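Undergrad: Sequence and computational prediction follow.
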Amino acid sequence: MRVYLPCTLPALARVVTLGELGPAPLTGYAVTPALVEWYVSGDTEELEYVALTEAARASLRMLAADRADGVQVAARRVVIAAEVPDGSVSAGAELEERARVRLAAAIPMADIAAVHVDDLSAVEDVEAAIAALPAADRGDDDARFALDGAEANELLWYATQEIPDLVG
């Protein structure tokens, strides 16, 4: 099963150093039965894009949490795409996050298929979205617009052999 895992550039560097993404349990996003039922007209590619987008939103929250903790982290969303055995994934029940899954084991580098990262041109929009998160969570429409601005930027695809260059 293809699973999309939210990340940040410093966390991706730790994955390279440790040789795995962990520790478990991990939260990821995938094409779940609930997502398929909700998005009936979507084909597999569209459904995977929804899961990737959910993981990118979670990456944005990780960036905000790192910043709140005083960690200097680049304003670039990161999503790791991995192939994992179906048996290691369990789907959540929350209707708002139909694509959310939990993984019971760490993900070794060998199971990582690709990494998706914001281009440098997205940094300004991602910065604005990080700043807008608290207000957006309170329902502020202007703040939600800032979140949409970040999501308007497509994440770039990187092969696994390019990961060291991303974090170096």
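TA: Done, it's in.

Undergrad: Going by C-alpha atoms from here, please, whenever you check contacts or count neighbours.
TA: Noted.

Undergrad: Just want to check the distance between A55 and E124.
TA: Relative to E124, A55 is positioned 20 Å away (CA to CA, to the nearest Å).

Undergrad: So for these two, which residue has more residues nearby?
TA: Neighbour tally, A55 and E124, criterion other CA atoms under 10 Å: the higher count belongs to A55, 28 against 14.

Undergrad: what residues are up against the nearest residue to that one once chain neighbours are set aside?
TA: Distances taken as CA to CA, 6 or more residues apart in numbering place P6 nearest to A55, at 4.9 Å, with adjacent residues excluded. Shown in contact with P6 (CA atoms under 8 Å, 6 or more residues apart in numbering): 28, 55-59, 62, 78-80.

Undergrad: structure B:
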Amino acid sequence: MYVFLPSTIPALVRLLEEGRLEDVPLTAFTADPGPGEDAEEVEYEAMYAAAGESLALLAADPGAPRRRVVLVADMPDRVVEHEGRAGEGVARVKVTGAVPYKKLASAHVDDADAARDIAVAVQDPASDAAEGHELMWFAVQELRYLVREDGA
């Protein structure tokens, strides 16, 4: 099952150094389309639900670069527990097992130019400051270069 994991640049650095995310359980989101719902659209909504949760992680880590990070992982169903709905066609889930690097499918990260607006959204989650910024897609093999770019 594909899960969208909210994250931060420092957490991504730890994942790359350690080869896995160990802090379980982890909050995540997944697409759970109903009849007639477009699966791609629901995945997009699940990704942005995780991006919203990334703002809370950034608020808890004042030193982290102000960029939302969403990691996409293909996890076995047995380690994913549904917790409830997080919007139309989106389920909030809990990942109860470690997430190995090899299970990552991609990452979605704000452009560095979004930092000022993301900082505003971290301070005021009700603001729409982050809404104008699309997350950029990164292949797993690009992640090491991404964190180097950010000075991590």
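TA: Nice, I can see it. Everything numeric here is computed off the predicted structure, so don't read it as measured data.

Undergrad: sorry, back to before: what strand or helix carries the residue nearest to A55 of structure 1?
TA: strand 2-7 (DSSP states H and E).

Undergrad: Okay, and S127 of structure 2 sits in which element?
TA: With DSSP H and E as the test, S127 of structure 2 turns up in no helix or strand.

Undergrad: first to last residue in stretch 134-150 of structure 1, what's the distance?
TA: 15 Å.

Undergrad: what does stretch 81-95 of structure 2 give?
TA: 6 Å.

Undergrad: And it, what's buried?
TA: 81, 86, 89-95 (16 or more other CA atoms under 10 Å).

Undergrad: Repeat that for stretch 30-41 of structure 2.
TA: Buried residues in stretch 30-41 of structure 2, counted by 16+ other CA under 10 Å: 30-33.

Undergrad: Helix, strand, or coil at R144 of structure 2?
TA: Following DSSP: H, G, I helix; E, B strand; the rest coil, R144 of structure 2 is assigned to helix.

Undergrad: which non-adjacent residue is nearest it?
TA: L16 (7.3 Å).

Undergrad: Can you report how many residues neighbour that neighbour?
TA: Neighbours around L16 of structure 2, by other CA under 10 Å: 16.

Undergrad: Which position in structure 1 pairs with it?
TA: Matched by TM-score structural alignment, L16 of structure 2 corresponds to V16 in structure 1.

Undergrad: And for V99 of structure 2?
TA: For V99 of structure 2, the residue aligned by TM-score structural alignment is I107.

Undergrad: so that match touches L21, yeah?
TA: Yes. Using CA atoms under 8 Å, I107 of structure 1 is in contact with L21, at 4.9 Å.

Undergrad: now the strands: where do they sit in structure 1?
TA: Listed in chain order, the strands of structure 1 (DSSP state E) span 2-7, 20-21, 26-30, 78-83, 89-91, 100-103, 107-108, 112-117, 156-159.

Undergrad: now those strands as JSON lines including distance to D165 of structure 1?
TA: JSON lines is the format used below for those (distance: least, CA to CA, whole Å):
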{"stretch": "strand 2-7", "distance to D165 of structure 1": "16"}
{"stretch": "strand 20-21", "distance to D165 of structure 1": "17"}
{"stretch": "strand 26-30", "distance to D165 of structure 1": "24"}
{"stretch": "strand 78-83", "distance to D165 of structure 1": "14"}
{"stretch": "strand 89-91", "distance to D165 of structure 1": "30"}
{"stretch": "strand 100-103", "distance to D165 of structure 1": "27"}
{"stretch": "strand 107-108", "distance to D165 of structure 1": "19"}
{"stretch": "strand 112-117", "distance to D165 of structure 1": "12"}
{"stretch": "strand 156-159", "distance to D165 of structure 1": "10"}
